[in-house]
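In: Build me a model:
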Amino acid sequence: MNASHLPFGLIIPTLGVQELIIILLIAVLIFGGRKIPEIFKGFGEGIREFKSAMKKEDKQTASTGEKKEAPRPS
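Out: So this is what the prediction gives:
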């Protein structure tokens, strides 16, 4: 099965180490070597902020005792 027959979500995991290295090299060429750590720092901060917001939401939901049911498939 080639990538053209896969759904979009399944294309990304098929990237190998060589492809990731090429993408990283292109990013260094575009943004410069000094800018890459700043980009990853911002990305990491965004992920941490998202996780803390999710934990906060879980605590609020647990304290109110609400249970959200998933919609039934039709």
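In: Every contact and neighbour count from this point should use C-alpha atoms.
Out: Fine.
In: Can you tell me which helices and strands the top helix by length along the chain packs against?
Out: Criterion DSSP state H: the longest helix present in the chain is helix 35-64. Helices and strands touching helix 35-64, by 3 or more C-alpha pairs under 8 Å, 6 or more residues apart in numbering; DSSP states H and E: there are none.
In: let's go with 10 Å and repeat that
Out: helix 17-31 (3 or more C-alpha pairs under 10 Å, 6 or more residues apart in numbering; DSSP states H and E).
In: Need the contact partners of the helix it packs on.
Out: For helix 17-31, the external contacting residues (C-alpha atoms under 10 Å, 6 or more residues apart in numbering) are 32, 33, 34, 35, 36, 39.
In: if you set the cut-off to 7 Å instead, what comes out?
Out: residue 36 (C-alpha atoms under 7 Å, 6 or more residues apart in numbering).
In: I'd like the structure of this one too, to check against the first:
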Amino acid sequence: MTTLGFIGNIGGPSVILIILVIILLFGAKRIPELARGLGRGIREFRDATKEIQEDLEEGMKEKKKKD
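Out: Predicted structure coming up:
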């Protein structure tokens, strides 16, 4: 069994059932499109958090120079 944070313990049959439900809901042709969109969203989120972290670090350096 695999533990995935808030999802809990998931076994092999559960994962297969989830994948089958996704295929039935969205269709096999739409799944790659959905995965690309999800990948872009994750990449944008990662870039935004990296930018915020760099801004915070820069602000901390400037504050130390003033002190």
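In: residue range for stretch 36-51 of structure 2 in structure 1?
Out: Mapped onto structure 1 using TM-score structural alignment, stretch 36-51 of structure 2 spans residues 41-56.
In: any idea how far the residue nearest to the spatial centre of structure 1 lies from residue 33 of structure 1?
Out: Nearest to the mean C-alpha position of structure 1, counting by C-alpha atoms, centre = their mean, stands residue 47 at 8.0 Å. Going from residue 47 of structure 1 to residue 33 of structure 1 by C-alpha to C-alpha, to the nearest Å gives 22 Å.
In: One more: residue 66 of structure 1?
Out: 48 Å.
In: So for those two, which sits in the more crowded spot?
Out: The neighbour count for residue 66 of structure 1 versus residue 33, taken as other C-alpha atoms under 10 Å, is higher for residue 33 (12 against 9).
In: Three-state assignment for the more buried one, please.
Out: coil (DSSP: H, G, I helix; E, B strand; the rest coil).
In: That one and residue 12 of structure 1: what is the separation?
Out: For residue 33 of structure 1, the distance to residue 12 of structure 1 - C-alpha to C-alpha - is 25 Å.
In: ditto for residue 19 of structure 1
Out: 11 Å.
In: follow-up on the earlier one: by how much does the longest helix of structure 1 deviate from structure 2 on average?
Out: When structure 2 is superposed, helix 35-64 of structure 1 averages 0.5 Å from its matched positions, counting by mean C-alpha distance after the TM-score superposition for structure 1.
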